[in-house]
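>>> Structure, please.
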Amino acid sequence: MEKKKFKLGLVSKLVIAIVVGIILGSMKFIPPSALRVLITLSSLFGEFLNFIIPLMIIGFVVKGIAELSSGAGKLLGITAFTAYCSTLVAGSLAFFVATNFFPKFITPDLIEKVKGNVEPLTPYFKINLTPMLDVTSAIVFAFIMGLSISWLRSKNRGEVLYELFDDFEAIITNVLNKVIIPLLPLFIAGNFSNMSYTGSVFSVLSVFWKVFLIVIILHLIYVSLMFIVSGTYAGKNPFMLIKNQVNGYMTAIGTQSSAATIPVNIKCAEKNGVSEDIRNFVIPLCATIHLAGSMITITSCSVAVLLMNGIPFTFATVFGFIAMLGIAMVAAPGAPGGAIMSALPFLPMVGISTEIMQQLMITLYLTQDSFGTAANVSGDNAIAVFVDKLYSKKNKGEKVEEVL
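Below you'll find the predicted structure:
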């Protein structure tokens, strides 16, 4: 019997990268010239990341929107509207919690320490890898193509284009899984070695664990509220619904993928008494479009990074950012780390524009990505309970399969 090979997860690799980066940056006998080699490699990866992001937007968003044509108009509308509203509410809740709690430990003194005692090291060289499209062009193109393919498919056409972008999404996902995700620890190690060199790293870490804790608590509170609301509306015991979701939650933590958790999540919906046709439609769809957990994390991390850098912001600015991400991140959580990669182009909307600030965002997000995914998929089942009850009320006597 063959022994299973031990394999480190992404979070473990990131933690190791953070530790290695801190050690390398703090060792006085390592000359800055040697550290700059690591920082140069990290910078080159950053350039490649900026190159691939517009292609990621096209790969994820086009297919995500195009696939919406395959569902019933009424059922699709109810589910999509509910999922999007949930995403907006989750992001808004995270904003108000973050703005009220984070300033208690992100103080003016700490902001000064985050700036460091010396100037950060710079890479030896850059290759100036220019993206094929800028982010705005990629978004516009993705929406035009997605909506157009959706329209063509409603007329029994457009399958060739759909297959083309389906394959393109598979390519982008493969690049994400084989290049971006494996090299992220190098990227993070370079970032933390630079922060360690400047003397700001421990101030940053003192913020990290507190943000991490608050975000996970927020996930659990928000998902519980979703089950309480949907369970009460559907006349079901919310605490039994939460209990039935534990298996799906733990699976999502292990896989870090909404898509990979779909089969288990459908089983959870079955235990919750959701009708077969509704659960088979709502759960896979929400795995693509419901982003409450990811939005809580990204909004909280954004507020933390803005406070750490002393950048002013308002709810109106951040809400526009949340509303845009609710659409732009469609299908991205299906791949580990996909949500934050899709969010990177929109960070300048709230003032997170420098490479170091974006590196902080990536690190903050990825260290708890699995918990955000678990919140996403758990919320999917709460939506399924709600939609099942709402749809049965609106369509008494009409079979779901006839509508689908």
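>>> make it CA atoms for all contacts and neighbour counts henceforth
Fine.
>>> Identify each buried residue in stretch 297-311, please.
Within stretch 297-311, the residues scored as buried using 16 or more other C-alpha atoms under 10 Å are 297-309.
>>> Next, check the residues you listed against the helices and list the overlap.
When DSSP state H is applied, the buried residues of stretch 297-311 are split such that 297, 298, 299, 300, 301, 302, 303, 304, 305, 306, 307, 308 fall in helices.
>>> Redo those as JSON lines? Include distance to residue 278.
Listed next are these as JSON lines, based on distance: C-alpha to C-alpha, whole Å:
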{"residue": "297", "distance to residue 278": "28"}
{"residue": "298", "distance to residue 278": "30"}
{"residue": "299", "distance to residue 278": "31"}
{"residue": "300", "distance to residue 278": "32"}
{"residue": "301", "distance to residue 278": "34"}
{"residue": "302", "distance to residue 278": "35"}
{"residue": "303", "distance to residue 278": "37"}
{"residue": "304", "distance to residue 278": "39"}
{"residue": "305", "distance to residue 278": "40"}
{"residue": "306", "distance to residue 278": "41"}
{"residue": "307", "distance to residue 278": "43"}
{"residue": "308", "distance to residue 278": "45"}
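>>> Now the second one, please; I'll put the structures next to each other:
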Amino acid sequence: GILVWALLLGVALKHAPASTKTMITDFSDGLSQIVRWVIHLAPFGIMGLVFNSIATSGLASLLQYGKLLGLLLGAMAFMALVVNPIIAFIMMRQNPYPLVFRCLKRSGITAFFTRSSAANIPVNMELCEELGLDKDMYSVSIPLGATINMAGAAITISVLTLAAVHTLGIQVDFGTALILSILSAVSACGASGVAGGSLLLIPLACSLFGIPNEVAMQVVGVGFVIGVIQDSVETGLNSSTDALFTAVAEFAQWRREGKKIVINKEVNL
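So this is what the prediction gives:
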């Protein structure tokens, strides 16, 4: 309901005076700053959660965090190295891995350390220029992708929500899991651009299973515990995919026009 009203409000205010738009922008920036404050203070709360968990369950509880982190990283690796190449192959009808690996190397590694898709926009723009893409196209798709292309965030929301569901002993059928995946993908489009922003959408996904906010926020706390690695890999996947699919879309057009696709000097597709 909130997302629908937000969309309707955005359409209604499309022709609002500049002063109104400025006020809304300032209000949005203020909310983003509050989110940053919360995330910056989160380590203190996480320290308490970890201490309580270790005091209750012992050091063995840390192993469970490791398993969860491994699952998240495995799912993201599967997306980057299997799902994305399949989509790219369907569009280009040629070996997609030279392009996939170049995007991961140039964009993904940088995004891994910045942990911000927005901060990685200049890197993706430069990569698109090196690939010889149309500037009129990638100057729109790259900033747009940095905002709404959140495959890694969708994985994080889905996996952590299902982890909470499994812990509570709730049975999940395939249809419900599919709905959760769709909900996560749509919700991820509105994820905050700050580090760890996707974790704040977990309570929304947990509400699908009737999980109270108190429990959902504990899941968010677990996410912050593993967030240093998880969020870095998530951002790397998100940002590299922006460049990848921008290139794939244009290369698919080149293929239809009979033009030769050149990824770099060493690899010709």
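>>> Can you pull the TM-score for these?
The TM-score (TM-score structural alignment, normalised by the length of structure 2) is 0.81; 253 aligned residues with a C-alpha RMSD of 2.8 Å.
>>> if we can go back for a sec, tell me the one among the ones in helices among the buried residues of stretch 297-311 of structure 1 nearest to residue 391 of structure 1.
The shortest approach to residue 391 of structure 1 among these belongs to residue 297, at 30.8 Å (C-alpha to C-alpha).
>>> could you measure that closest one against residue 136 of structure 1, distance?
From residue 297 of structure 1 across to residue 136 of structure 1, the span is 24 Å (C-alpha to C-alpha, to the nearest Å).
>>> Also residue 375 of structure 1?
Distance, residue 375 of structure 1 to residue 136 of structure 1, using C-alpha to C-alpha: 29 Å.
>>> Among the two, which residue is more densely surrounded?
residue 375 (30 against 12; other C-alpha atoms under 10 Å).
>>> Thought residue 250 was touching that one, still the case?
No: contact criterion C-alpha atoms under 8 Å: residue 375 of structure 1 and residue 250 do not qualify, at 10.2 Å.
>>> What lines up with residue 25 of structure 2 in structure 1?
Superposed on structure 1 with TM-score structural alignment, residue 25 of structure 2 falls opposite residue 166.
>>> would you turn the buried residues of stretch 297-311 of structure 1 into TSV with distance to residue 222 of structure 1?
Below are these laid out as TSV (distance: C-alpha to C-alpha, whole Å):
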residue	distance to residue 222 of structure 1
297	12
298	15
299	14
300	14
301	17
302	19
303	18
304	20
305	22
306	23
307	24
308	26
309	28
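>>> And residue 41 of structure 2, what's its match in structure 1?
Correspondence of residue 41 of structure 2 to structure 1, assessed by TM-score structural alignment: residue 183.
>>> Which elements pack onto the helix or strand that contains that match?
For residue 183 of structure 1, the element it lies in under DSSP states H and E is helix 181-198. For helix 181-198 of structure 1, the elements it packs on are helix 10-26, helix 32-66, helix 201-234, helix 355-366, judged by 3 or more C-alpha pairs under 8 Å, 6 or more residues apart in numbering; DSSP states H and E.
>>> what do you get if the cut-off is 6 Å, keeping everything else the same?
When contacts are defined as 3 or more C-alpha pairs under 6 Å, 6 or more residues apart in numbering; DSSP states H and E, helix 181-198 of structure 1 packs onto helix 10-26, helix 32-66.
>>> Present these as JSON lines; the columns should include distance to residue 95 of structure 1.
Shown next, in JSON lines, are these (distance: least, C-alpha to C-alpha, whole Å):
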{"stretch": "helix 10-26", "distance to residue 95 of structure 1": "25"}
{"stretch": "helix 32-66", "distance to residue 95 of structure 1": "25"}
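>>> Pick the most buried one from these.
helix 32-66 (a mean of 22; mean count of other C-alpha atoms under 10 Å).
>>> For residue 201 of structure 1, see how far away the counterpart of residue 8 of structure 2 in structure 1 is.
When structure 1 is aligned by TM-score structural alignment, the residue opposite residue 8 of structure 2 is residue 144. Going from residue 144 of structure 1 to residue 201 of structure 1 by C-alpha to C-alpha gives 43 Å.
>>> and the two? which has more neighbours close in?
A direct count of neighbours by other C-alpha under 10 Å for residue 144 of structure 1 and residue 201 places residue 201 higher, at 24 against 14.
>>> For residue 39 of structure 2, the count of nearby residues, please.
Using other C-alpha under 10 Å: residue 39 of structure 2 sits among 17 other residues.
>>> Excluding covalently adjacent residues, which one is nearest to it?
Excluding the flanking residues, the one nearest residue 39 of structure 2 by C-alpha to C-alpha, 6 or more residues apart in numbering is residue 196, at 7.4 Å.
>>> Counterpart of that neighbour over in structure 1?
In structure 1, residue 196 of structure 2 lands on residue 337 (TM-score structural alignment).
>>> okay, now its match: neighbour count?
Using other C-alpha under 10 Å, residue 337 of structure 1 has 25 other residues around it.
>>> and the gap between it and residue 329 of structure 1?
11 Å.
>>> returning to that earlier point: tell me the mean distance between the host helix or strand of the match of residue 25 of structure 2 and structure 2 once they are aligned.
In this structure, residue 166 of structure 1 sits in helix 159-175 according to DSSP H and E. Mean deviation of helix 159-175 of structure 1 relative to structure 2 after superposition (mean C-alpha distance after the TM-score superposition for structure 1): 2.2 Å.
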